[in-house]
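Participant: Sharing a sequence plus its predicted fold:
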Amino acid sequence: MRRSAIGLDIGGEHVTAALVDIETLQIYNDTIYSHFIDSQANDPRLVIKSWIDCIHDLLNDYIASYDQSSIKYDIVGIGIGLPVPLDYKNGISLIKNLYKYESFYGINLTMAIKHALKEL
């Protein structure tokens, strides 16, 4: 089994998830999933749900094709790229006046994402 992580690239209009080999940092092209997101939504739960839905699609397809796949992945974590101001130590969003993710200001994104992942 190849040790892998789910990489989540969150942009202003899309979210992309893929499996990434931890040792080589190779992205497995057949595991790339993208979703449109509304980063200006007033309810951050809807935006976070779209992030989780992208991960869910990746995992569902991986599980569905697991028996037929010649490569097996040991998924050991998730890495998230979100190019906005954050208090990284505490996971708190500091997003203001960027015209995206404004509704996230002051929210503990670490806790919100962990909570949403439990729904998977």
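Facilitator: Received the coordinates, thanks.
Participant: Could you use CA atoms for every contact and neighbour count after this?
Facilitator: OK.
Participant: next helix or strand past the lengthiest helix in the chain?
Facilitator: Secondary structure of the chain per DSSP state H: the longest helix is helix 44-64. Sequence order places strand 73-81 as the next helix or strand after helix 44-64, per DSSP states H and E.
Participant: tell me the angle of that next one relative to helix 44-64?
Facilitator: Angle, strand 73-81 to helix 44-64, by axes from the mean of the first three to the mean of the last three CA atoms, to 10 degrees: 160 degrees.
Participant: Quick one: distance of strand 73-81 to the chain centre.
Facilitator: Between the centre of strand 73-81 and the centre of its chain there are 9 Å (CA atoms, centre = their mean, to the nearest Å).
Participant: quick one: buried residues of the longest helix of the chain?
Facilitator: 44, 47-59, 62 (16 or more other CA atoms under 10 Å).
Participant: Check the residues you listed against Val76 and report the nearest one.
Facilitator: Nearest to Val76 among the buried residues of helix 44-64: Leu59, at 12.9 Å, using CA to CA.
Participant: Alongside the first one, take a look at this:
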Amino acid sequence: MPDLVIALDVGGSSVKSGVVQADHTVYQRRTTPIDSSGPAESILATLAAIIDGHARTLGKDAVLRGVGLGFPGPFDYAQGVCYIHGVAKYEALYGLHMDAELRARLAWGPKPPIRFRNDAEAAIIGEFCYGAGRSFVRGIGVTLGTGFGSTFVVEGKPQRAGPGVPPNGWLYAESWQGQQADDVFSARGLQARLAAAFGRPLDIPTAAQRARVGDQQLQEVFRRFGADLGAFLYPYARAFDAHVVLILGGIAHAMDLFETAVAQALRLPVRGGALGPDAALLGAAELFFA
């Protein structure tokens, strides 16, 4: 029986999960609703039930290496302590040692080790190891969604420091034209651009569809967004000697409208993701397979 890892990608309203084999096959994919604004006991019980649900299906000869979770921050991933505060998701977990809390609630035994990594990092590492970035030695991955996530990668391993690498590899707190990058290259940043151009709020999927059918004003908004993203990333990519930039996250669904502008500003190959939801599961499992 191959070695296995139970992997979870914890989002704001649902948890994607699956079982990952040592050959990187993902099976038993599930999506489970979660009330991230609820009390700690409810959140922990939901996560434990997901883990137990997968564990109960494993054969008696299965070798379960552990449980890997991609989890949003702030979070001490090495110690397994949640520090989310002041937002409407998971702040009830503030200060809790998540590994101990989850292990205490697992019905299935023996209790497996539990490890954590940033949710954006999990998806990026999954893509660099097994997806769109696997043929590149060095690169930067970014996730464009509710927030602006990033990971600097060498041979499938995240880099926390070094030339061109901001603290922990996190670009969200860096500055771009007097603003925090997280406020510019996230969904709210793009929505602000769209509202300014359109004269009223416009959701990103609708704007993208209108741009694709010929709205030149909206086409220019997406092009400018891509040009700014590329210009922002350029000094980091150059100092890091990146060979590629991967773009993931919800905004990447509109990447056809800004990919060329990013690549022109970066002067590097730019790729979207290839693995979909499996990327984060594979990246979480890599905590045990690396």
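Facilitator: Sure thing, it's come through. Keep in mind that what you see is a predicted model, and the values were worked out from it rather than measured.
Participant: Given these two chains superposed, what TM-score do they reach?
Facilitator: TM-score of the superposed chains, computed with TM-score structural alignment, normalised by the length of the first structure, equals 0.77; 108 aligned residues with a CA RMSD of 2.0 Å.
Participant: Which residues lie in contact with the counterpart of Asp53 of the first structure in the second structure in this structure?
Facilitator: Under the alignment by TM-score structural alignment, Asp53 of the first structure pairs with Ala49 in the second structure. Counting by CA atoms under 8 Å, 6 or more residues apart in numbering, Ala49 of the second structure touches Leu106.
Participant: mind listing the helices in the stretch 151-290 of the second structure by residue range?
Facilitator: Taking DSSP state H, counting those that start in this stretch, the helices of the stretch 151-290 of the second structure run over residues 181-184, 187-198, 204-212, 216-240, 259-266, 278-289.
Participant: how about TSV for those, with mean neighbour count added?
Facilitator: Below are the helices of the stretch 151-290 of the second structure laid out as TSV (neighbours: other CA atoms under 10 Å):
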stretch	mean neighbour count
helix 181-184	21
helix 187-198	18
helix 204-212	16
helix 216-240	19
helix 259-266	20
helix 278-289	27
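Participant: Reformat those helices as TSV; add distance to Asp61 of the second structure.
Facilitator: TSV is the format used below for the helices of the stretch 151-290 of the second structure (distance: least, CA to CA, whole Å):
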stretch	distance to Asp61 of the second structure
helix 181-184	46
helix 187-198	45
helix 204-212	46
helix 216-240	44
helix 259-266	47
helix 278-289	19
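Participant: right, so of those, which gets closest to Leu106 of the second structure?
Facilitator: helix 278-289 (18.8 Å).
Participant: secondary structure class for the residue positioned nearest the centre of the second structure?
Facilitator: By CA atoms, centre = their mean, the second structure has its centre lying nearest to Ala120, at 2.0 Å. Under DSSP: H, G, I helix; E, B strand; the rest coil, Ala120 of the second structure falls in the helix class.
Participant: The buried residues of helix 44-64 of the first structure: which two are farthest apart?
Facilitator: That would be Pro44 and Tyr62, which, of the buried residues of helix 44-64 of the first structure, are the farthest apart (CA to CA) at 27.5 Å.
Participant: mind listing the helices in the stretch 1-150 of the second structure by residue range?
Facilitator: Using DSSP H, counting those that start in this stretch, helices in the stretch 1-150 of the second structure cover 40-55, 98-105, 119-130.
Participant: coming back round to it: quick one: closest of the helices of the stretch 151-290 of the second structure to Gly11 of the second structure.
Facilitator: Evaluated with CA to CA, the helices of the stretch 151-290 of the second structure place helix 278-289 nearest to Gly11 of the second structure, the distance being 10.9 Å.
Participant: tell me what the closest one is packed against?
Facilitator: Counting contacts by 3 or more CA pairs under 8 Å, 6 or more residues apart in numbering; DSSP states H and E, helix 278-289 of the second structure packs against strand 3-10, strand 14-21, strand 26-33, strand 63-71, strand 114-118, helix 119-130.
Participant: State the span of the first structure onto which stretch 229-236 of the second structure is aligned.
Facilitator: Going by TM-score structural alignment, stretch 229-236 of the second structure sits over no part of the first structure.
Participant: what separates that stretch from the chain centre, distance-wise?
Facilitator: 19 Å.
Participant: Likewise for stretch 84-100 of the second structure?
Facilitator: That offset, for stretch 84-100 of the second structure, works out to 18 Å (CA atoms, centre = their mean).
Participant: can you check stretch 76-93 of the first structure too?
Facilitator: 11 Å.
Participant: quick one: what's aligned to Leu98 of the first structure in the second structure?
Facilitator: Checking TM-score structural alignment: Leu98 of the first structure goes with Val87.
Participant: could you measure that match against Asp35 of the second structure, distance?
Facilitator: As defined by CA to CA, to the nearest Å, Val87 of the second structure lies at a distance of 13 Å from Asp35 of the second structure.
Participant: what does Arg115 of the second structure give?
Facilitator: 22 Å.
Participant: With neighbour numbers in mind, choose between these two.
Facilitator: For Arg115 of the second structure versus Asp35, neighbours defined as other CA atoms under 10 Å are more numerous around Arg115 (21 against 15).
Participant: Matching that one against the first structure, which residue comes up?
Facilitator: That one, Arg115 of the second structure, aligns with nothing by TM-score structural alignment.
Participant: One more: the one 10 residues further on?
Facilitator: Under the alignment defined by TM-score structural alignment, Ile125 of the second structure is left unpaired in the first structure.
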